[in-house]
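Peer 1: Provide a 3D model corresponding to the input given below.
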Amino acid sequence: MLDALSLDQMRMFLTVAEAGSFRAAALKLDRVQSAVSHAIARLEDTLGVSLFDRSGHRPLLTAEGKALLVHVRDVLLRVDAMRARARGLSSGVELELALTVDVLFPPLLVGTALAEVSAAYPSVAIRLSAEALGGPITALLEKRSQLAIIVGESFRDPRIAMEALTSINMIAVVAASHPLARASGPLDAAALANHLQIVQFDRSPLTAERDIGVISPRTCRVGGQDIKQAMILAGLGWGRLPGWLAADDLEKGRLVRVGTGALGRRAQLPMEAYLGHRLDEPLGPAARSFATALARLCAGPPEPEAGVRARP
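Peer 2: Sure thing, here's the model as predicted:
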């Protein structure tokens, strides 16, 4: 008997429940009121329960109607999602957008661009991961991602097309309580090497047996910028952080710039950020939409001390 249920009946049931009356539902559905009333009556007969109490001026959901409304709403949401996915498939839209982001890149920019993509392509699932150093390039080479945001010039591959987005200022910082914060006069690389350095590592094969930006023989190797920031704030050692991540701690005096010119003027160095994809893998509509949105956001005016500045 339940096989006689139709999506049209369920949609009418939901509309009546949300609109509060058969008349209002009929107007919303562009149907005559009698057709809506008849469809609800047939649905009640099929289910074997009363969905509405019609004794008053306006129909009220019965206890059974309230319970079943949850399931009806879920069914209709799933059907609408399936229809959206089917439309996407028929137009060549990706099932999923897989993106790997360098941990040095501001996640807010990524999220803002993805929000635009999600609004334009609601059927596309998003898979987002954050990796360091050679991780984003490796994700492309291994076909785990369609797009990757890569920071720096250490990792290049002829199979990967790269388009510059913006630059990230890497600032050498230390906790205000650390001895380096109280050192008098400019520090050279030898002075920095006397103190433990907090450095980023990754597990990609591209960084095997390579130390990138490591000065001190004493290191603490961490797997993410958040824990790197925490270790520096704790006074364990010094290290370089992206400006967007260090800005608030610098402003509030929890971190200070390391007093050295050995790591760039004002202890900072710009690193270019790129959006990369495989040359042999054409980008779908959602991926192209993300690339366009991210490029536009990166070209916007920089925030003071944000560590992200647009290309000239």
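
Peer 1: going forward, measure contacts between C-alpha atoms and count neighbours the same way
Peer 2: Noted.

Peer 1: all helices of the stretch 51-200 of the chain, in order?
Peer 2: 63-90, 107-120, 135-141, 189-193 (DSSP state H, counting those that start in this stretch).

Peer 1: Select, out of the ones you listed, the one closest to L99.
Peer 2: Set against L99 and scored by Cα to Cα, the helices of the stretch 51-200 of the chain come closest in helix 135-141, at 8.7 Å.

Peer 1: now the residue of the chain positioned farthest from its centre: how far from T62?
Peer 2: Most distant from the centre of the chain: S55, at 50.8 Å, with distances by Cα atoms, centre = their mean. As judged by Cα to Cα, to the nearest Å, S55 and T62 stand 11 Å apart.

Peer 1: Next, the second sequence, to be compared with the first:
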Amino acid sequence: MRHAITLDAIRVLEMIHQKGSFAAAAEALFKVPSAITYTMQKLEADLGVVIFDRSAKRAVLTPAGKLVLEEGSALLQASNRLEEKVHQLESGWEASLIIAKDTIVPDKQLFDIIGRFCELDKQVEITVVEEVLGGGWDALHTKRADIAIGLTGELPKGQFNVHPMGEVEFVFAVASDHPLANFIGLIEPQHIKQYPGIVVADSSRTLPGRSSGIFDSKQSIRVGSMQSKIQAQLQGVGVGFLPLHMIKNHLAEGQLIAKACTIPRPNIPVYLAAEKSKQGKALTWFCQQLAQQPWFV
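Peer 2: Now for the predicted structure:
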């Protein structure tokens, strides 16, 4: 199927509009004026519309011409980006990169790193997706992501390059107006059992799922992210352990109260990982930068 609108015709149309005349466009494009005229006449004939009003000294676009220019410019830009990506890919830079981020990972540090990558001026499309618990491993396993950060749990062997990101410290915290906020002494399981527990559910699609913060409680309320868990506990809906690095401000402002608890909740090691078979320059750059970042302070 032959299309009336070609990239060459769009380039000619854009230049005529910029320069104001066919002659000036021909000079800018290093073409003879007759070639410019032929290209526009053929475009008009193929489309069955008038592109330029030639009654005035300056070439003026008709409404149909404006539409072709507006939509055509977008096609031209997309074509230029595609060419850049192809050349970039040949040089070892990927066209796109997907980062799976667990919801315990702070946004600010990640976007600082992405900002520094943008300064490299590489046309790599970056996508950030949020996962929970085993969801990051699942995203790597199913190839939904190129890099996963904030990984916890048992580490798979052989398939991935794994780097430590630090440890996450958890504290048992309740809202300032929760009945347990004024409790004196160590909080025991029998005290917690009287209230709903807020649990973050796993986002894994194919690997076995798990949940964070499960303990014997009056009722389990499952949420999809650590941010939602924090909000639920801020509103006094339930209780549970929260990552210290994510609630420091809430603790300092008195919105949440940290309570000593007899239920053990050790620090959790956190990792980033990428598949060993992928060796793109963007992936390598991000792995190096992500591994050097202090995440949970």
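
Peer 1: follow-up on the earlier one: output the helices of the stretch 51-200 of structure 1 as CSV; include the columns mean neighbour count.
Peer 2: Output for the helices of the stretch 51-200 of structure 1, formatted as CSV (neighbours: other Cα atoms under 10 Å):
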stretch, mean neighbour count
helix 63-90, 14
helix 107-120, 16
helix 135-141, 23
helix 189-193, 15
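
Peer 1: out of these, nearest to G276 of structure 1?
Peer 2: helix 135-141 (7.9 Å).

Peer 1: Run through who's touching that closest one.
Peer 2: Residues outside helix 135-141 of structure 1 that contact it (Cα atoms under 8 Å, 6 or more residues apart in numbering): 100-102, 130, 145-150, 155-156, 159-160, 202-206, 276-278.

Peer 1: Relative to the whole chain's centre, how far out is stretch 88-98 of structure 2?
Peer 2: 17 Å (Cα atoms, centre = their mean, to the nearest Å).

Peer 1: go on, stretch 159-177 of structure 1?
Peer 2: Distance, centroid of stretch 159-177 of structure 1 to centroid of chain: 18 Å (Cα atoms, centre = their mean).

Peer 1: For it, list every residue counted as buried.
Peer 2: 160, 162, 164-176 (16 or more other Cα atoms under 10 Å).

Peer 1: which one of those residues sits closest to R218 of structure 1?
Peer 2: Checking the buried residues of stretch 159-177 of structure 1 against R218 of structure 1 by Cα to Cα gives V174 as the nearest, at 15.3 Å.

Peer 1: which residue packs closest to the closest one, ignoring adjacent ones?
Peer 2: W238 (4.7 Å; Cα to Cα, 6 or more residues apart in numbering).

Peer 1: ok, now L7 of structure 1?
Peer 2: Going by Cα to Cα, 6+ apart, L7 of structure 1 has L76 as its nearest residue, at 7.5 Å.

Peer 1: Is the one you found in contact with M12, as I believe?
Peer 2: No - contact criterion Cα atoms under 8 Å: L76 of structure 1 and M12 do not qualify, at 11.0 Å.

Peer 1: tally of neighbours for the residue nearest to V174 of structure 1?
Peer 2: 30 (other Cα atoms under 10 Å).

Peer 1: how about TSV for the helices of the stretch 51-200 of structure 1, with distance to G264 of structure 1 added?
Peer 2: Formatted as TSV, these follow (distance: least, Cα to Cα, whole Å):
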stretch	distance to G264 of structure 1
helix 63-90	48
helix 107-120	25
helix 135-141	25
helix 189-193	12
